[in-house]
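S.K.: 3D model of this:
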Amino acid sequence: MSEYWPAWAREWLDVIVPVAQVLLIVAVAWLLQQLARRLIRRLGRHNLPAEALTVVRRASGFLIYAAAVLLVLERLGVSAGVLWGAFTGFAAVAAVAFFAVWSVLSNIFCTILIFTTRPFRLYERIELLENGEKPGLKGRVTDINLIYTTLQEENGSDASNATTLQIPNSLFFQRVVRRWTGSAMRPLEESTSTNDG
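M.R.: Presented below is the predicted three-dimensional model:
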């Protein structure tokens, strides 16, 4: 078919066809993403949690655009074998790195679970039980960050003798947590100043 084209157009045909294919792939990916957003918006009308819809929207966008990037790279001459080799090499390095920082990642994931499942809240009194009836770590939650939760132990009526405990967040999902729901939901300084006055 290229013999029907003028000579000057035949020279550019090797450039024009891949560029047109890439533009077509990008356009189809964009249309698929718009269609997915509309479907997800319709699903949102059926009382589904906003968090679940956000996850579905992001996952669909990632899958659509990842497939588009792979197709574009294939059209530009990058072989699937090279991509697979690069991916498996990266996955092996990522697995080793993941194993090396497992403790940190576990605590970060547990922080997300603490904020979503709310086994306790800031300024509540809790106790992390060892096993059964043994007394555990007890105090008022003063801070929750990505790695650990800070408890302030209450040693009698003197707040100046209080000590702080920093407990890794993953421990809250390995042990039983006792929670006093009647404890005041305000900072410790406020509660001690109202008790003194």
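
S.K.: Please make it C-alpha for all contacts and neighbour counts, starting now.
M.R.: Will do.

S.K.: Contacts for the strand ranked longest in the chain, please.
M.R.: In the chain, with assignment by DSSP state E, the single longest strand is strand 137-144. When contacts are defined by CA atoms under 8 Å, 6 or more residues apart in numbering, strand 137-144 is touched by residues 111, 121-129, 149-154, 187-188.

S.K.: Let's see this one next, to set against the first:
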Amino acid sequence: MKEIQEFFVNFRTIESIIVIALGTLLRIFATKSLTNVRKKFGFQKNRVVLINKIITLLIYASVIVIISFIWGVDEKELFLFVSSFLTILGIAFFAQWSILSNITAGLILFVNYPVKIGDTITILEKDNNVSGEIKDIGAFFITLKTEENEFVTIPNSIILQKNIKFQSK
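M.R.: A predicted model of the protein is given here:
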């Protein structure tokens, strides 16, 4: 009986090592793919770093869940924990909805938007247009440098909601 238990512990250990190795290989593949996309489409390095962090977080969270199942964590208990965590996270994001929308907008700007750092844009509004050179595109804000050498930060969600006129370098 003891030999059977040792066999299953050894088997679970081997399975866990395989899952960790596959997760690491998947992360390496994702990083190389993002680097190739950056080079192909001319994205800035800081944009790729942000997306890479998010993908890495998702991959390793998945690895932890799979290893939990390997070691016999009850699905109901794991589901209860995950649903409780997501509920608390959802309430926190609902209270800070603009933060969530800015992160999402930042991802959209990274993947599918024609401007990049160094481009000059004008955000077209009714009364007050804002013009400047893009100095940084972060997870939450785009930073512009105006002709008066002032730095203006604009939430990513605003960039997606407004009409933009841009001049690429």
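
S.K.: quick revisit: so for the longest strand of structure 1, what gets flagged as buried?
M.R.: The neighbour-count check on strand 137-144 of structure 1 (16 or more other CA atoms under 10 Å) flags K138, G139, R140, V141, T142, I144 as buried.

S.K.: Have a look at how far, on average, the helix or strand just after that strand is from structure 2.
M.R.: Once strand 137-144 of structure 1 ends, the next helix or strand along the chain (criterion: DSSP states H and E) is strand 148-152. By mean CA distance after the TM-score superposition for structure 1, the fitted strand 148-152 of structure 1 averages 3.0 Å away from its aligned residues in structure 2.

S.K.: from the chain's centre, how far out does strand 148-152 of structure 1 sit?
M.R.: For strand 148-152 of structure 1, the separation from the chain centroid amounts to 22 Å (computed by CA atoms, centre = their mean, to the nearest Å).

S.K.: Report all helices and strands that that strand contacts.
M.R.: The contact analysis (3 or more CA pairs under 8 Å, 6 or more residues apart in numbering; DSSP states H and E) places strand 148-152 of structure 1 against strand 137-144, strand 164-168.

S.K.: Now tabulate the ones you listed in CSV and tack on distance to T116 of structure 1.
M.R.: Below are these laid out as CSV (distance: least, CA to CA, whole Å):
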stretch, distance to T116 of structure 1
strand 137-144, 13
strand 164-168, 17
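
S.K.: Next one: the residue mapped onto V101 of structure 1 from structure 2 relative to I134 of structure 2, how far apart?
M.R.: In structure 2, the residue paired with V101 of structure 1 is Q96, using TM-score structural alignment. Distance of Q96 of structure 2 to I134 of structure 2, given as CA to CA, to the nearest Å: 26 Å.
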